[in-house]
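> Please find the sequence and the predicted model below.
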Amino acid sequence: MNNKKYTYPSVLTIAGFDGSGGAGIQADMKTISALGCYATSALTALPVQNTTGVKSIFSIPEQVVGDQIETILEDIFPNAVKIGMIHTSKLVSTVVNVLKKYPSLPIVFDPVMVATSGDKLIEDKTIQSIIEQLFPLASVITPNLDEAEILADMKIENVEQMKIAGKKIMELGCQSVLLKGGHLKTEKLTSLYFLPNGTIESFEFQKFQTNNTHGSGCTLSSAIASYLAQEKDLLEAVSLAQNYIHQAIENGKDVAIGKGNGPVNHFFNPQKLIKNELDR
């Protein structure tokens, strides 16, 4: 051990499975790796899915999930954590009970409730557990408009309604919220970032004519975690991650993978693993 000089910024992803490789824990690990960080993982669920949709979901026992997280934390302690699919109340409690021991650990939570295909991925009774337990723990949450409509209990059809919904979600106990506007029927994609100090940052991007956006939410949230692991502040991490997912969609928009919603191109510009010198 004494002759080792470097380590890598590491990101732990706690998320569900996607055998088609475009979303979930697979998308997270691709993203973390492409951005120069070391990826570790804990599996929360086994959805049976491909690019056309989710066929069924098999649960992982809560103790197994908790043991996975504890085992990684005691050996490869992460610089940031990304949380994705947490689909039962018991699982929420399991994850929170482990992570709340580390209050300074940056956590990005993507409240996965609805898949790109429109399939609902979460039990209704779990939503309140997520709000009460996970929202206060997360440095930033990243709902899409479908998820934001559930959380804010309102329809969202324009940017002004996004602002109202984002403020409502912040009032649920969030530290910060990135509200993704990709589902709006507008020429440009607008996302709003609600900061802890009450300000709102707006991000606008060109929209692409493509259905290759499978796993884009997973990719964005794990990109934010990767930049936080590199010691970027929240606003810079959110900004850099949005640029990353925009380019990943652009570089994958014309690729044929699967018969449904295809994946983004996680490796359009892969980075070498970042070397951090070990403290002596």
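Nice, I can see it.

> C-alpha from now on. contacts and neighbour counts both.
Noted.

> Okay, helices next: where are they in this structure?
For the chain, applying DSSP state H gives helices covering 24-34, 62-73, 89-99, 126-129, 145-152, 159-170, 216-229, 234-252.

> How about residues contacting the last one?
Contacts with helix 234-252, where a contact means Cα atoms under 8 Å, 6 or more residues apart in numbering, come from 178, 195, 203, 205, 208, 212-213, 216, 219-221, 223-225, 227-228, 263-268.

> buried subset of those residues?
Buried subset of the contacts of helix 234-252 (neighbour count, 16 or more other Cα atoms under 10 Å): 178, 195, 203, 212-213, 216, 219-221, 223-225, 227-228, 263-266.

> hmm, back to that, the helices of the chain: which one's closest to H183?
Of all the helices of the chain, it is helix 145-152 that lies closest to H183, at 6.5 Å by Cα to Cα.

> helices or strands up against that closest one?
Judged by 3 or more Cα pairs under 8 Å, 6 or more residues apart in numbering; DSSP states H and E, helix 145-152 is in contact with helix 159-170.

> Excluding its own residues, what touches the helix it packs on? List them.
With Cα under 8 Å, 6+ apart as the test, helix 159-170 has contacts from 148-149, 151-152, 154-156, 176-177, 179, 181, 190, 192, 194.

> Would you mind measuring from the closest residue to A15 other than its chain neighbours to V159?
Spatially, and ignoring its direct neighbours in sequence, A15 is nearest to G84 (4.5 Å; Cα to Cα, 6 or more residues apart in numbering). Here the criterion is Cα to Cα, to the nearest Å. By it, G84 lies 25 Å from V159.

> between the two, which one's more packed in?
Set side by side, G84 and V159 show more neighbours around G84, with 26 against 16, by other Cα atoms under 10 Å.

> For the more buried one, give me its contacts.
G84 neighbours (Cα under 8 Å, 6+ apart): T13, I14, A15, G16, G24, F109, D110, P111, V112, C218.

> For F205, see how far away it is.
Using Cα to Cα, one gets 24 Å for the distance from G84 to F205.

> Same check on I57?
34 Å.

> Please apply the same query to T142.
From T142 to F205 the distance is 17 Å (Cα to Cα).

> cool, and C37?
26 Å.

> L43 too?
32 Å.

> List the contacts of S10.
C37, Y38, A39, T40, I76, F77, P78, N79, A80, S226, A229.

> which among the residues you listed end up buried?
Using 16+ other Cα under 10 Å, the buried members of these are C37, Y38, A39, T40, F77, P78, N79, A80, S226, A229.

> The nearest residue to L134 once chain neighbours are set aside: how many residues sit nearby?
Leaving out its chain neighbours, the residue that sits closest to L134 by Cα to Cα, 6+ apart is V96, at 6.5 Å. Each residue near V96 was counted by other Cα under 10 Å, and the total is 16.

> ok, now which ones touch the residue most central in space within the chain?
What sits nearest the mean C-alpha location of the chain, by Cα atoms, centre = their mean, is S221, with 2.9 Å. Residues counted as contacts of S221 (Cα under 8 Å, 6+ apart) are K82, V108, F109, D110, T142, A241.

> putting a second one here so we can go through both:
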Amino acid sequence: MAEQYPQALTIAGSDSDGSAGMQADLHTFFRRGVYGASVMTAAVAGNSYGIHDSVNLPTSFIDNEFKALADDYHIKASKTGMLSDSELILDVVKNYTKYDFGPLVVDPVITTKHGNVLLEESAYKTLRDKLIPLATVITPNFFETQKLAEMEINNEQDTEEAAHKLQQLGAKNVVLKGRHDNSDQKQVSDYVLLESGEGFFLHDTFHDTTRVNGTGDSLSACIAAEIAKGTDIKTAITIAKKFVNEAIENEIFVGHKFGPINHWAPKE
């Protein structure tokens, strides 16, 4: 009976301001009715103005985090967030393949939503070649999709082609997040390609706000939470899209500059 409650795992860095990373994942797990466990890979000192310092945890400690959870919990789905170098990525791959932590949702944190590169090329290649093949679902932003698919995306046909290229990298189900860096745009369109071959767009209203920290984290966490509850992949993705859009639409004013999305806003 103790292991029947749905449990999900975030493998990510800790953001001290609570707006993104592991904290955004745990906020999302809680709101979706899932018990959230965590493997901390790094710690970030930051606030709404930016990141001021960061440190990676030793891989020996990360190994012990994985083992401690495997010895006691029944994790039914997992997700990854920012993994900053090849050593961390390889350690996560080693542990995820060693233990049964359910389907994996990979948020491939390579660039920001505005196109700024976050990973060195060696770490990018490790993520592409070692982690992405383990993904049940992958959720890249627009610029990450272009990087992974090695092509420019200018229209819907390009988007669909890119999704198939990401499946060829090993990801079973693909969620390509649309651009949202233009204040004049009216909507955001994400493209979904399922393992079955079914593909479709999800459209929603674009909200011009600086309160978007943790958007990608929360989308991937919501998908993982729904999978942990037994929801099918297609439904999990559509629920996550709606959850994040409502969290962006209903702003919460925390911090002075770039703030978090509002995890309280989405309806059950």
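Cool, the structure landed. Keep in mind that this is a model prediction, so the values were computed, not measured.

> Any idea what the TM-score is?
After superposition, the two chains reach a TM-score of 0.91 (TM-score structural alignment, normalised by the length of the second structure), with 266 aligned residues with a Cα RMSD of 2.1 Å.

> thinking again about what came up before, now render the contacts of S10 of the first structure as a markdown table, adding distance to I131 of the first structure.
What follows is those, written out as a markdown table (distance: Cα to Cα, whole Å):
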| residue | distance to I131 of the first structure |
| --- | --- |
| C37 | 29 |
| Y38 | 29 |
| A39 | 27 |
| T40 | 26 |
| I76 | 28 |
| F77 | 26 |
| P78 | 24 |
| N79 | 24 |
| A80 | 21 |
| S226 | 24 |
| A229 | 25 |
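
> Tell me which residue of the second structure lines up with I169 of the first structure.
For I169 of the first structure, the aligned position in the second structure is L166, judged by TM-score structural alignment.

> Would you quantify the distance from its match to S189 of the second structure?
Separation of L166 of the second structure from S189 of the second structure (Cα to Cα) stands at 18 Å.

> Please identify which of those two sits among more neighbours.
A direct count of neighbours by other Cα under 10 Å for L166 of the second structure and S189 places L166 higher, at 25 against 17.

> so which of the contacts of G84 of the first structure comes closest to I257 of the first structure?
Nearest to I257 of the first structure among the contacts of G84 of the first structure, with distances taken as Cα to Cα, is G24, at 16.4 Å.

> Could you tell me how many residues sit around the corresponding residue of the second structure for that closest one?
In the second structure, G24 of the first structure lines up with G21, judged by TM-score structural alignment. Per other Cα under 10 Å, the neighbour tally for G21 of the second structure reads 30.

> who's in contact with G21 of the second structure?
A12, G13, S14, D15, G81, M82, G214, D217.

> need the contact list for the third one.
Residues in contact with S14 of the second structure (Cα under 8 Å, 6+ apart) are G21, M22, Q23, M40, T41, A42, A43, V44.

> quick one: it and D204 of the second structure, what's the gap?
S14 of the second structure is 29 Å from D204 of the second structure, by Cα to Cα.

> what do you get for the second one?
According to Cα to Cα, G13 of the second structure and D204 of the second structure sit 29 Å apart.

> With the last one instead?
Counting by Cα to Cα, the gap between D217 of the second structure and D204 of the second structure amounts to 18 Å.

> same check, this time on K242 of the second structure
K242 of the second structure is 8 Å from D204 of the second structure, by Cα to Cα.

> now do I153 of the second structure
Taken as Cα to Cα, the span from I153 of the second structure to D204 of the second structure is 19 Å.

> Likewise for R128 of the second structure?
From R128 of the second structure over to D204 of the second structure (counting by Cα to Cα), the distance is 29 Å.

> quick one: contacts for L119 of the second structure?
Here L119 of the second structure is in contact with S84, D85, V109, I110, T111 (Cα under 8 Å, 6+ apart).

> same check, this time on E226 of the second structure
R32, D232, A236.

> Make a PyMOL selection of the buried ones in the contacts of helix 159-170 of the first structure.
Command for PyMOL, covering only those of the contacts of helix 159-170 of the first structure found buried under the criterion 16+ other Cα under 10 Å:
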select buried, resi 148+149+151+152+156+176+177+179+181+190+192+194
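
> Of the contacts of helix 159-170 of the first structure, which pair is most distant in space?
Maximum distance among the contacts of helix 159-170 of the first structure (Cα to Cα): 20.9 Å, for K155 and S176.

> and I69 of the first structure, what pairs with it in the second structure?
Aligned by TM-score structural alignment, I69 of the first structure pairs with F66 of the second structure.

> Sorry, slip of the keys, the one I care about is P263 of the first structure.
That one, P263 of the first structure, aligns with P260 by TM-score structural alignment.

> just checking, its match touches A20?
Yes. Here P260 of the second structure reaches A20: they are 7.3 Å apart, a contact under Cα atoms under 8 Å.

> Can you check which residues contact both of those two?
N213, G214.

> Can you give me the separation between E149 of the first structure and N50 of the first structure?
Separation of E149 of the first structure from N50 of the first structure (Cα to Cα): 25 Å.

> Likewise for Q206 of the first structure?
To N50 of the first structure, Q206 of the first structure is 27 Å away according to Cα to Cα.

> quick one, which of the two is more surrounded?
N50 (21 against 10).

> from memory the more buried one sits against A115, does it?
No. Applying Cα under 8 Å as the test, N50 of the first structure and A115 come out as separate, 11.3 Å apart.

> Can you give me the stretch of the first structure that the strand ranked longest in the second structure aligns onto?
As assigned by DSSP state E, the longest strand anywhere in the second structure is strand 35-47. Matched against the first structure by TM-score structural alignment, strand 35-47 of the second structure falls on residues 38-50.

> Now do the matching stretch: everything it contacts.
So stretch 38-50 of the first structure is contacted by 8-20, 25, 29, 32-33, 54-60, 65, 68-69, 72, 85-86, 258, 273 (Cα under 8 Å, 6+ apart).

> Swap in 7 Å and give it another go.
Contacts of stretch 38-50 of the first structure with the rest of the structure, by Cα atoms under 7 Å, 6 or more residues apart in numbering, involve 8-20, 29, 32-33, 54-60, 65, 68-69, 85-86.
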